[in-house]
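Engineer: Following is a predicted model, sequence given first.
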Amino acid sequence: MKKRKLGSTLLEISEIGLGCMSLGTEENEAISTIHAAIDAGINYFDTADLYDFGKNEEIVGKALKGRRDQVVIATKVGNRWNNSNDKWDWDPSRAYIKEAVKDSLRRLNTDYIDYYQLHGGTIEDQYEETIFTFDELIKEGLIRHYGISSIRPNVINRFVNHSSIQGVMMQYNVLERRPEEFFPLFEKHTISVIARGSVAKGLLTSKWEKKLSNKGYMSYSEQECNDTIHKLLGLLDEKQSLHSLALQYVLSHKAVSSLAVGARNKEQLLDNINAYFAKPLNSQQIAQIKEISLLTKYEEHR
């Protein structure tokens, strides 16, 4: 498993990471999947305090016990569950982040978080306070680096220009290419993209026909999804798959450091790993993918 630098840091993270949100709460199966990921060379594990009311962080912490020096732990903050656990509110305040980081450290059973991400953001936020808090956490040794998880252009530009973020998590895949607008900016500032949603909710896997919906996907109608996927399939040889095309296209961009790919179990994990190691795309295929798929820009939050 190849690794790439996270931003301008010395951290090297695996090109395929494990997005832990999909693991569920069956502890033994989840821990087994995490261990299989480590054995396959994955060292980047991405969770959030929001997932399963913190249970996800607890499972990740148990799974990584005794293997802390082999992994890079990423988690997120900013979404605050209410007392009934039936909704959450957005809270990027210093007071809440200082409280939440200690809860995450406890659940993860670690003294520090490698990569702490603001789990969203709006233009109305008191961003100076948030940035000050993250920088303070670094000085205190509770986190090593920080970033944001956002697709809002105004939020992204604000943090790129006024903070020391090392990465931006964004939904990015062949059928959702809007993040490419920001790649030159990220490369200029040595900021990494952590890509989520690489297989477009299964539309870019062998099960794509079952995943088609009359709602379409992003800016694609159902028929446009169908037509585009058939064109993508026409680019492949017998040693490639739609799944491998999906992962390898996203990784063809040097702004991307890792794909936080979700897996509910070891079977799904191995599907992702096999797709990653399949025959690589060539430059002509990558150019054809760009011609076949839509390249649009974010229209809101500018």
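Structural biologist: Perfect, thanks for sending it. Residues are numbered from 1 along each chain as shown.
Engineer: use CA for all of it now, contacts and neighbours both
Structural biologist: OK.
Engineer: for stretch 178-194, the distance to its chain's centre please.
Structural biologist: Remark: stretch 178-194 is offset 14 Å from the chain centroid, using Cα atoms, centre = their mean, to the nearest Å.
Engineer: Next, the buried residues of it.
Structural biologist: 178, 179, 180, 183, 186, 189, 190, 191, 192, 193, 194 (16 or more other Cα atoms under 10 Å).
Engineer: Equivalent analysis for stretch 285-300, please.
Structural biologist: 285, 286, 289, 293, 294, 295.
Engineer: how about the helices of the protein, start to end?
Structural biologist: 27-39, 55-63, 94-108, 127-139, 153-162, 183-188, 208-211, 222-233, 242-251, 266-276, 283-292 (DSSP state H).
Engineer: Tell me which of those lies nearest to residue 202.
Structural biologist: Relative to residue 202, the nearest member of the helices of the chain by Cα to Cα is helix 208-211, separated by 5.8 Å.
Engineer: how long is stretch 28-47 end to end?
Structural biologist: 17 Å (Cα to Cα, to the nearest Å).
Engineer: could I get the buried residues of stretch 285-300 as JSON lines with distance to residue 170?
Structural biologist: Below are the buried residues of stretch 285-300 laid out as JSON lines (distance: Cα to Cα, whole Å):
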{"residue": "285", "distance to residue 170": "24"}
{"residue": "286", "distance to residue 170": "20"}
{"residue": "289", "distance to residue 170": "20"}
{"residue": "293", "distance to residue 170": "18"}
{"residue": "294", "distance to residue 170": "17"}
{"residue": "295", "distance to residue 170": "15"}
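Engineer: From the residues you listed, pick the one nearest residue 146.
Structural biologist: residue 295 (28.7 Å).
Engineer: quick one: contacts for that closest one?
Structural biologist: Neighbouring residues of residue 295 by Cα atoms under 8 Å, 6 or more residues apart in numbering: 176, 177, 178.
Engineer: For residue 119, see how far away it is.
Structural biologist: As judged by Cα to Cα, residue 295 and residue 119 stand 25 Å apart.
Engineer: Repeat that for residue 285.
Structural biologist: From residue 285 to residue 119 the distance is 34 Å (Cα to Cα).
Engineer: Show only the entries of the buried residues of stretch 178-194 found in strands.
Structural biologist: 192, 193, 194 (DSSP state E).
Engineer: put this beside the first:
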Amino acid sequence: MTEYADTLEQAELGRGGPLVGVQGLGCMGMSEFYGDTDEPAARETLEAALDAGVTLFDTADVYGRGRNEEFLAPFVAAHRDGITLATKFAMERNDDPAYRGVRNDRAYVRASVEGSLRRLGVDVIDLYYMHRRDPAVPFAESVGAMAELVREGKVRHLGLSEVTGAELREAHAVHPIAALQSEWSLFSRDVERSAVAAAAELGVAFVPYSPLGRGFLTGAFADASAELSRDDFRRHQPRFTGDNAKANAALLDPVREIARELGATPAQIALAWVQQRAAVHGLTVVPIPGTRRAERLRENVAAARITLTPAQLALLEPIAAQVAGDRYPDMTFTSAAREE
């Protein structure tokens, strides 16, 4: 395995945005969605991340219905000046565990930020994302309400998640957007249809979530329904079960081949590919792989120092087009559903 050496290089999130390590940490799985959690191990991982140069920590009010923000609060309090804190609003839940709604209206934006500030125990959020877009609400209202939070000192910078290139341009015209967060990996490249080019044009940083294909690209599991616990939401993602999973597992052969060549892990190759999108597309890229274990965190960080050769990149290029199954059972929540 390629070992962790020095701390991460830094990059700017948007024009005039905060400087962060070129790899962040997604904190969702520390509270929900990926089976049983281990709070002491998760807290150790947070500290290991900071030691390794990770400074962007990503959460959302929907993760654990606020529990993830509460979980992060002591860590944030201990290291407030050394981290960039990102959280998100717009995903609505209720007593039905299967329900997911999307709200972007002004009243919801304002109520959501107050809840996040309280749970995180802070006076200001460094990067505040709209988690999902409700196309029925104009950006003048939703991003306009977010801009009010900047003027009031409750939020420093704005972000969007899962929007198309046209939507990013429209929102950016209302208020500068520092970062766009969407799924981007060897398995998921629909953002390259329009969002990546728009982000590069506008100077918006790209923050890929699930850069490890929710663990599938690492080889951690081959069939979610057979190997993962009943409360793991990956059991409901089409590409990770049944015939789709079997077909997709076969696509990992070149990832493993390159890993053997470089003395690295498949996870590091998948992350190195994402990190290298910065040079390919001419924009800042700060992936936020999620992990609950300090040793995996260090493994992920080491990937930022791997440079894949043109021949290796060529081996990886065809993978996404061959992936079987969508990334969600309901793709209406994603930017891919709104691409023209």
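Structural biologist: Cool, the structure landed. Owing to the predicted nature of the structure, the values given are computational and were not obtained by experimental measurement.
Engineer: coming back round to it: from the ones in strands among the buried residues of stretch 178-194 of structure 1, pick the one nearest residue 29 of structure 1.
Structural biologist: residue 194 (25.3 Å).
Engineer: Structure 2: which residue goes with that closest one?
Structural biologist: Using TM-score structural alignment as the criterion, residue 194 of structure 1 maps onto residue 207 of structure 2.
Engineer: residues touching that match, list them.
Structural biologist: So residue 207 of structure 2 contacts 179, 180, 181, 182, 285, 286, 287, 288 (Cα under 8 Å, 6+ apart).
Engineer: Same list (those) but as a markdown table, adding neighbour count and distance to residue 301 of structure 2.
Structural biologist: Listed next are these as a markdown table, based on neighbours: other Cα atoms under 10 Å; distance: Cα to Cα, whole Å:
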| residue | neighbour count | distance to residue 301 of structure 2 |
| --- | --- | --- |
| 179 | 29 | 20 |
| 180 | 26 | 21 |
| 181 | 22 | 19 |
| 182 | 28 | 20 |
| 285 | 26 | 14 |
| 286 | 29 | 11 |
| 287 | 30 | 10 |
| 288 | 25 | 10 |
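Engineer: got the contact list for the alignment partner in structure 1 of residue 132 of structure 2?
Structural biologist: Counting by TM-score structural alignment, residue 132 of structure 2 lines up with residue 120 in structure 1. Each residue near residue 120 of structure 1 by Cα under 8 Å, 6+ apart is listed here: 78, 148, 149, 150.
Engineer: hang on, the second one packs against residue 118?
Structural biologist: Yes - taking contacts as Cα atoms under 8 Å, residue 148 of structure 1 lies within contact range of residue 118: 4.5 Å.
Engineer: How about residue 185 of structure 2: what's its closest non-neighbour residue?
Structural biologist: residue 211 (4.6 Å; Cα to Cα, 6 or more residues apart in numbering).
Engineer: how many other residues sit next to the one you found?
Structural biologist: Neighbourhood size, residue 211 of structure 2 [other Cα atoms under 10 Å]: 27.
Engineer: What residue in structure 2 is paired with residue 150 of structure 1?
Structural biologist: Residue 150 of structure 1 maps onto residue 162 in structure 2, by TM-score structural alignment.
Engineer: neighbours around its match, how many?
Structural biologist: Neighbour count for residue 162 of structure 2, taken as other Cα under 10 Å: 23.
Engineer: Same list (the helices of structure 1) but as CSV, adding distance to residue 114 of structure 1.
Structural biologist: Formatted as CSV, the helices of structure 1 follow (distance: least, Cα to Cα, whole Å):
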stretch, distance to residue 114 of structure 1
helix 27-39, 17
helix 55-63, 13
helix 94-108, 11
helix 127-139, 10
helix 153-162, 19
helix 183-188, 20
helix 208-211, 35
helix 222-233, 37
helix 242-251, 22
helix 266-276, 23
helix 283-292, 33
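Engineer: how far away is the spatially most central residue of structure 2 from residue 28 of structure 2?
Structural biologist: The centroid of structure 2 falls nearest to residue 209 when counting by Cα atoms, centre = their mean (2.2 Å). Using Cα to Cα, residue 209 of structure 2 is found at 11 Å from residue 28 of structure 2.
Engineer: Equivalent analysis for residue 214 of structure 2, please.
Structural biologist: According to Cα to Cα, residue 214 of structure 2 stands 11 Å off from residue 28 of structure 2.
Engineer: more neighbours, those two?
Structural biologist: Ranked by neighbour count (other Cα under 10 Å), residue 214 of structure 2 and residue 28 place residue 28 first, with 22 against 19.
Engineer: Identify the residue of structure 1 aligned to that one.
Structural biologist: The equivalent of residue 28 of structure 2 in structure 1 is residue 21 (alignment by TM-score structural alignment).
Engineer: now do residue 69 of structure 2
Structural biologist: Counting by TM-score structural alignment, the partner of residue 69 of structure 2 is residue 57.
Engineer: ok, the residue nearest to residue 99 of structure 2 when sequence neighbours are not counted - contacts?
Structural biologist: Excluding the flanking residues, the one nearest residue 99 of structure 2 by Cα to Cα, 6+ apart is residue 93, at 5.9 Å. For residue 93 of structure 2, the contacting residues are 62, 65, 99, 100, 101, by Cα under 8 Å, 6+ apart.
Engineer: Identify the spatial nearest neighbour of the first one, chain neighbours not counted.
Structural biologist: Across the structure, with Cα to Cα, 6+ apart as the measure, the residue nearest residue 62 of structure 2 apart from its sequence neighbours is residue 91 (6.2 Å).
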